[in-house]
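[1] starting from these lines, generate the structure:
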Amino acid sequence: MFDVSLLSKAIEEGNRDKSVQLTTEALSAGASPLNIITHGLQAGMGTVGEKFSSGEYFLPDMLMAARAMNACLEVLKPLLAKTGIPTIGKVVIGTVEGDMHDIGKNVVATFLKGSGFEVFDLGLNVSDKKFVDEVREKKADILGLSALLTTTMPFMSRIIKTLDEAGLRSNVKVIVGGAPVTQDYASYIGASL
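    All right, here's what the predicted structure looks like:
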């Protein structure tokens, strides 16, 4: 029987190669993809999140762990598709128009994937039309909007308005984030979180 806590520790350490190796070993030993995700990847990232919150870990530590987790998810993705494990929901995520920063968005997307969401990452500098088209096409449950620059934050409001005009706003939770984004701002523009 494979000890998935070893994988959890490798994720916590941000060791990508070791994490992938341990994921492969866990599969060879008969561990299910769901068990690997829950007790290996999510547990490791949970510890990383706690250490980040307490100030013991910094952004580079979190990024290394997220990259390790993403590499493991790539190994598991074909197996998850075969097992028919249902996803929790669909998320469309991206950085708003005019903003070319994606570190935070990438970390959030990784956490969501590892938690069982199907994630459609639109990347950087995404227009309101592209967000709305993708929400409609993918039948997304959640829309994640990221902005690091205060000058691009107004695009979040515009996207929510465009969603509303398209008749999609009531069908999707809108989550906004980024260094300058506050809960007050999220509430002001009508975001869910």
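
[2] switch to C-alpha atoms for all contacts and neighbour counts from now on
    Noted.

[3] if we ignore the residues flanking it in sequence, what's nearest Gly98?
    What sits nearest to Gly98 in space, not counting adjacent residues and going by Cα to Cα, 6 or more residues apart in numbering, is Asn125, at 5.2 Å.

[4] what number of residues lie near the one you found?
    Counted with other Cα atoms under 10 Å, the neighbours of Asn125 add up to 18.

[5] I figured it hits Val96, correct?
    Yes - taking Cα atoms under 8 Å as the definition, Asn125 is a contact partner of Val96 at 5.2 Å.

[6] quick one: Thr24 and Lys18, what's the gap?
    From Thr24 across to Lys18, the span is 10 Å (Cα to Cα, to the nearest Å).

[7] of these two, which one has the most company?
    Between Thr24 and Lys18, counted using other Cα under 10 Å, the more crowded position is Lys18 (18 against 15).

[8] what separation do you get for that one and Ala29?
    The gap separating Lys18 from Ala29 is 16 Å, by Cα to Cα.

[9] and this one, please, so the two structures can be compared:
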Amino acid sequence: MADEQDIILSELDDEELVLQMHDDLYDGLKEEIEEGVRILLDRGWQPYDVLTKALVGGMTIVGIDFRDGILFVPEVLLAANAMKGGMAILKPLLAETGAPKVGKMVIGTVKGDIHDIGKNLVGMMMEGAGFEVVDLGINNPVEKYIEALEREDADILGMSALLTTTMPYMKVVIDTMKEKGMRDDYIVLVGGAPLNEEFGKAIGADAYCRDAAVAVQTAKDFMSRKHNKLAAG
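    Here you go, the predicted structure:
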């Protein structure tokens, strides 16, 4: 059997190259992904097609295997990092071509909480699914969320907490959004180890997402409903 290193990406035809990139993403090979992206662009591929077919296609497989317990957080972070490498090349080109965006998400860990692995994973997986993600980092007061949602013209707010003591702050953010009359303008997704579906409902979130794969699927579902509503309206 040929050694993995013997594969010369530029010698593969388009279809083989895309499949190889799915494998390379799965294995977290950043340099190979960057090379693959450049080759497809040189062959005249549209940036949006490279994003959806090669990168999002590959991350979808990663997401499914993460959900099913075949892949674990370290492998997913590696895959997401490889994806980021490819995205860095595509981002400026996508902006120029005005490629359709799936949606825009503002994400951050709530005030008093400095845990960010779960949040980072969700952010990376969302980008992997074609969403634009604005990451506010950790320890976010309500003002920071509100300001970012308005500034970024976002569709989705994602909040995470890993401590039972910081969980209730999510309600503070949602209640403030209600007071400002802006709650209905956004899809609010919450997640984090101590949360559950009942808690999500109790604080008025649209959905509780138990992991990054669920978050991506939930966001996609909500966005397609939003688009259908707009189309129907």
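
[10] sorry, back to before: counterpart of the residue nearest to Gly98 of the first structure in the second structure?
    Alignment note (TM-score structural alignment): Asn125 of the first structure maps to Asn139 of the second structure.

[11] now do Glu97 of the first structure
    Checking TM-score structural alignment: Glu97 of the first structure goes with Lys111.

[12] what does Val108 of the first structure give?
    So, by TM-score structural alignment, Val108 of the first structure is matched to Val122.

[13] if I look at that match, how far off is Asp49 of the second structure?
    For Val122 of the second structure, the distance to Asp49 of the second structure equals 23 Å [Cα to Cα].

[14] could I get the full set of helices for the first structure?
    Assigned by DSSP state H, the first structure shows helices spanning 4-13, 16-28, 33-35, 43-54, 59-83, 103-114, 128-138, 154-165, 183-189.

[15] what mean distance separates the last one from the matching residues in the second structure?
    Think helix 183-189 of the first structure. With mean Cα distance after the TM-score superposition for the first structure, helix 183-189 of the first structure departs from the second structure by a mean of 0.8 Å once superposed.

[16] what range does that helix cover in the second structure?
    Using TM-score structural alignment, helix 183-189 of the first structure lines up with residues 197-203 of the second structure.

[17] ditto for the second one
    Aligned by TM-score structural alignment, helix 16-28 of the first structure corresponds to residues 30-42 of the second structure.

[18] what sits up against the matching stretch?
    9-10, 14, 17, 21, 24-25, 47, 50, 79, 81-83, 85-86, 89 (Cα atoms under 8 Å, 6 or more residues apart in numbering).

[19] please repeat the previous calculation with a cut-off of 7 Å.
    Residues from elsewhere that reach stretch 30-42 of the second structure, judged by Cα atoms under 7 Å, 6 or more residues apart in numbering: 9-10, 21, 24-25, 47, 50, 81-82, 85-86.

[20] how about it: buried residues?
    30, 32-41 (16 or more other Cα atoms under 10 Å).
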